[in-house]
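J.: Below is the structure, and that's it, no one-letter string:
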């Protein structure tokens, strides 16, 4: 049975002040002082609001920017929108079902992979360790972390 991902008032109410500011008010957390910027454990990053799968640790890289950076989403659950705030033109990324502000995507990622850098706020994410995917209802992603799993 396929899980349904939605934004609920209960999920939003359970957010910390920082998670709410980032995901619901288009905020940005401070670089280097966030939960996942140097996180190395194998697993899946999901939207803190809807639980929809967003990024795999296999696609995470150290961009030096102070936020978690990924080369691609694990599913097409990331929506891109033009962002002209703060006197810049950027591409914002939001979760499809939770409509959470995640961060931005830039074209300065590793060229040998996608050339993209999804620069994501840790406050928008919940991490599911690879060994707990089945237990947490994300068993269909376990193959990504098996020996020789595809990137």
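T.: Done, it's in. Bear in mind the structure is a predicted one, so any value in this text is a computation, not a measurement. Residues are numbered from 1 along each chain as shown.

J.: can we go C-alpha only for contacts and neighbour counts from here?
T.: OK.

J.: Specify the local secondary structure of the closest residue to residue 33 other than its chain neighbours.
T.: Closest residue in space to residue 33, ignoring its immediate chain neighbours: residue 66 at 7.6 Å, by CA to CA, 6 or more residues apart in numbering. Residue 66 falls in the coil class when you classify it by DSSP: H, G, I helix; E, B strand; the rest coil.

J.: Confirm for me that residue 66 is in contact with residue 28.
T.: No. Under the criterion of CA atoms under 8 Å, residue 66 lies out of contact with residue 28, with a separation of 11.6 Å.

J.: who touches residue 8 in this structure?
T.: Each residue near residue 8 by CA atoms under 8 Å, 6 or more residues apart in numbering is listed here: 49-50.

J.: Against that first model, consider the following:
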């Protein structure tokens, strides 16, 4: 693992449940999805800053890469750095989708689609409930 990569965070289910609210755990480790346009989910957040994983505090997303997708969830055209997100194929709704999770702690973030803006063409559609936002000073 490169020196600049966060160390892997592992916790038991009990430890995660003590750290997170019931809803945060359901989305983050039950691979759920918060409702679109949930108040406080950062979908309409316009300030500059960095979005961190609620499970391990790893910085994952920058406001510089955020865009208004109109979907009701915060959307980014790329993570803040390489190797911070893991992916796997998800068939929960009967079609293949690419699920993404924090590579440091495994927390489910959302899904990634190939219908985003340039320069990547990707839309990382993220559940705000699993994020902590830190505004730039």
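T.: Arrived safely. For clarity, every value in this text was computed on a predicted model and none was experimentally measured.

J.: Provide the TM-score value for the superposition.
T.: TM-score for the superposed chains, counting by TM-score structural alignment, normalised by the length of the second structure: 0.87, backed by 130 aligned residues with a CA RMSD of 1.7 Å.

J.: related to what we said a few turns ago, residues touching the residue nearest to residue 33 of the first structure, list them.
T.: Going by CA under 8 Å, 6+ apart, the list of residues near residue 66 of the first structure reads 30-33, 37.

J.: Can you turn the buried subset of those into a selection I can paste into ChimeraX?
T.: The ChimeraX command for the buried members of these (criterion: 16 or more other CA atoms under 10 Å) is given here:
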select :37
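
J.: what do we get in the second structure for the residue nearest to residue 33 of the first structure?
T.: Counting by TM-score structural alignment, residue 66 of the first structure corresponds to residue 72 in the second structure.

J.: how about the helix ranked longest in the first structure, aligned to which bit of the second structure?
T.: Assignment by DSSP state H gives helix 17-25 as the longest helix of the first structure. The alignment of helix 17-25 of the first structure onto the second structure (TM-score structural alignment) covers residues 22-30.

J.: Give me the contact list for that stretch.
T.: The contact list for stretch 22-30 of the second structure, computed with CA under 8 Å, 6+ apart, reads 16-17, 32-34, 106-109, 127, 129-130.

J.: Among those residues, which one sits closest to residue 60 of the second structure?
T.: The shortest gap between residue 60 of the second structure and any of the contacts of stretch 22-30 of the second structure belongs to residue 109, at 10.2 Å (CA to CA).

J.: Where does the counterpart of the closest one in the first structure sit: helix, strand or coil?
T.: Aligned against the first structure by TM-score structural alignment, residue 109 of the second structure finds its counterpart in residue 102. The local conformation at residue 102 of the first structure, judged by three-state DSSP, is strand.

J.: What's the local residue count around residue 102 of the first structure?
T.: Counted by other CA atoms under 10 Å, the residues lying close to residue 102 of the first structure total 29.
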